[in-house]
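Chemist: sequence first, predicted model second:
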Amino acid sequence: GAPRSASAAPRPAELPTVQLMMLFSVFKGNTELPTAVNITWSSINFKTILQWQPKPSGYFYTVEIHGQTSDTKKKCTLTTETECDVTDALRNVKETYTAHILSVQSTGMDNFEEPPFASSEKFTPYNQTVLGKPEIQHYTQDSKLNIVFQDPLTPYMFPNGSFQSIRDIFKHDLEYKLYYWKDQSSGKKDATTKSNTFEISVDNKNNYCFYIQAIIPSRRENRTGQESMVLCTSVGRTILDAVIAIAVITLAIVLSVILCKRKKAKAAREKEPFNGI
């Protein structure tokens, strides 16, 4: 992140005030507050949470986000929490940021001096946010396995209020990989697309299972995203279900005919004695 700029040298007229402030701090016996440790960035689809320890006792935290080129942004001012949603401070997703977590007391003359702080690792959302699960919307199978899926959404909005998807941000850097295999088999195949559909030639006598994940091939790390849920086609089961359904219907018809004949025979037998009288 950007280094903190040193204060400009005080003009002669300011010297007495500065000396008084320093004197006050010394007499006050200000003890150094504990600083944050275990600072981590947790980011999925550009929703980014900064987390740290320990829980404060008798002091507060304030988060500052320092970009390489952007102005410093303050978040979660005077919080007693140990996490902070910094998503809206990282809108320039290709910029590299550092977080400073300041340990501060709420009131008093501490505001005149630099509070102790801890720095995070550098974080570049474009390169480091985790790609979330794609949502499979529709799939069919005959001689081809056709799958339609949706891009994960980010927390960032367009001016019209709709959410930007990861495709709106990554554009041509974004790809999706499909992994598919015959049901009850372990041999996986894969295919890649830059669109939101897959069309794969398959054996229409077998059911297939599959999942999808987003990929950013240009990344050095975190290239592959979270896996979608595994879904399986049911073309084989459909045929079996149809056979069973036909058998059940046939049996029902046969039973109906037998019952009907028995009723007629019974009715005929009941009439016979009367005919004989």
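Modeler: Perfect, thanks for sending it. Nothing here was measured: the structure is a model prediction, and the numbers come from that model.
Chemist: CA only for contacts and neighbour counts going forward, please
Modeler: OK.
Chemist: is residue 78 in contact with residue 104, as I believe?
Modeler: Yes. Between residue 78 and residue 104 there is a contact at 7.3 Å, judged by Cα atoms under 8 Å.
Chemist: name the residue in the two with the higher neighbour count.
Modeler: Between residue 78 and residue 104, residue 104 has the larger neighbour count (other Cα atoms under 10 Å), namely 25 against 16.
Chemist: and that one, how far from residue 59?
Modeler: Going from residue 104 to residue 59 by Cα to Cα, to the nearest Å gives 6 Å.
Chemist: can you check residue 132 too?
Modeler: Counting by Cα to Cα, the gap from residue 132 to residue 59 is 36 Å.
Chemist: so between these two, which is more surrounded?
Modeler: residue 132 (22 against 15).
Chemist: that one: what secondary structure?
Modeler: coil (DSSP: H, G, I helix; E, B strand; the rest coil).
Chemist: list the contacts for the closest residue to it other than its chain neighbours?
Modeler: Closest residue in space to residue 132, ignoring its immediate chain neighbours: residue 226 at 5.1 Å, by Cα to Cα, 6 or more residues apart in numbering. Residue 226 is in contact with 130, 131, 132, 133, 213, 214, counting by Cα atoms under 8 Å, 6 or more residues apart in numbering.
Chemist: for residue 226, helix, strand, or coil?
Modeler: Classified using three-state DSSP, residue 226 is coil.
Chemist: try this one next to it:
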Amino acid sequence: MASLKTVLYLGVCLSVWIITTADKNFVPAAEEVHWISLDFKTTLFWTTKASKYTYTVKYFRSYYADILTEPATMDHDYDLDEFPHTYSPHFNPYRETNISAVKFTVEVVDESRVIVNITDPLTSIHERGKQLSIRDILKSDLKYKISYYKSGSTGKRDIMSDSSTAVVSGLDAGQSYCFMVAAFIPSRPQTTQNGAWSTQRCTNGHIMQELSLGAWVGVVFILLIVLIIIITVTVLCCRCCRRRNKTLHTSQSSAPV
């Protein structure tokens, strides 16, 4: 009987040890680790199938992250080296952060020139109480690509500006033009050189030059009607004045002396 108890006790202990060891061996590692960065605000993402574990993230320049999976409640017997580590790809914010769409205005100078004023997007980085823009960080590395086309045309033109203000010249007088702007960092790899394109802004051309043939006929017809009305009113007024003058002259001529 004593030997049977001993065997059962050893069996229970062995089962507990196997279960504990198996639990340690099958701790789920973080998967699909990747970075997402916009205007230098960077977030690290990963996926996991379990919820009873905590994750410790260590990150290093230039940057890469080390994600350690560990149980929510730790025993002293656990050795951290037994738990899985997952490493992220290397990430360099200066060369890889995405740049959001910029805001800009278009100011008409004359019939052939406009000024494009661009607002530099703000980043999540603060320095001495000031929120830095992408211009503050990228400095002379930052350029802007301006794409524009004549309203109704499919041909686009691109110009590059070193600053946040650009003069676009050579426009056709009286025509409407549409503009889009995107940040451009030439020192980066080609895949991350371009920022997101802005929404489109268009100028107003002279309405008379953009009218269709039917609209032109309508305008001419209205002008003729107005001209006829003016002539008719003028003729009627002249006749009334003549009649009044004739009546006044007749009455004065027949008055007794």
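Modeler: That came in fine, so what should we check first? No experiment lies behind these values; they were computed from the predicted model shown.
Chemist: could I get the TM-score for this pair?
Modeler: TM-score for the superposed chains, counting by TM-score structural alignment, normalised by the length of structure 2: 0.68, backed by 201 aligned residues with a Cα RMSD of 3.2 Å.
Chemist: can you tell me how far the counterpart of the residue nearest to residue 132 of structure 1 in structure 2 sits from residue 164 of structure 2?
Modeler: Under the alignment (TM-score structural alignment), residue 226 of structure 1 pairs with residue 196 of structure 2. As defined by Cα to Cα, residue 196 of structure 2 lies at a distance of 16 Å from residue 164 of structure 2.
Chemist: try residue 42 of structure 2
Modeler: 25 Å.
Chemist: swap in residue 222 of structure 2?
Modeler: 47 Å.
Chemist: kindly report the same for residue 232 of structure 2.
Modeler: From residue 232 of structure 2 to residue 164 of structure 2 the distance is 59 Å (Cα to Cα).
Chemist: now residue 3 of structure 2
Modeler: Counting by Cα to Cα, the gap from residue 3 of structure 2 to residue 164 of structure 2 is 88 Å.
Chemist: okay, the two: which has more neighbours?
Modeler: residue 164 (16 against 8).
Chemist: leaving out sequence neighbours, find the closest residue to the equivalent of that one over in structure 1.
Modeler: Here residue 164 of structure 2 is matched to residue 196 in structure 1, going by TM-score structural alignment. Once flanking residues are discounted, residue 196 of structure 1 sits nearest to residue 149: 5.5 Å by Cα to Cα, 6+ apart.
Chemist: residues touching stretch 49-56 of structure 2, excluding its own?
Modeler: 28, 66, 67, 68, 69, 70, 71, 72.
Chemist: show me where structure 2 has strands.
Modeler: 31-38, 41-47, 53-60, 64-71, 85-87, 103-110, 113-119, 122-127, 130-133, 143-150, 157-161, 165-168, 177-184, 201-202 (DSSP state E).
Chemist: out of those, nearest to residue 237 of structure 2?
Modeler: strand 103-110 (44.8 Å; Cα to Cα).
Chemist: show me how far that closest one is from its chain's centre.
Modeler: 18 Å (Cα atoms, centre = their mean, to the nearest Å).
Chemist: tell me the buried residues in it?
Modeler: For strand 103-110 of structure 2, a neighbour-count test (16 or more other Cα atoms under 10 Å) marks 103, 104, 106 as buried.
Chemist: run a quick neighbour tally on the nearest residue to the last one once chain neighbours are set aside.
Modeler: Distances taken as Cα to Cα, 6+ apart place residue 116 nearest to residue 106 of structure 2, at 4.7 Å, with adjacent residues excluded. Residue 116 of structure 2 is surrounded by 20 other residues when neighbours are defined as other Cα under 10 Å.
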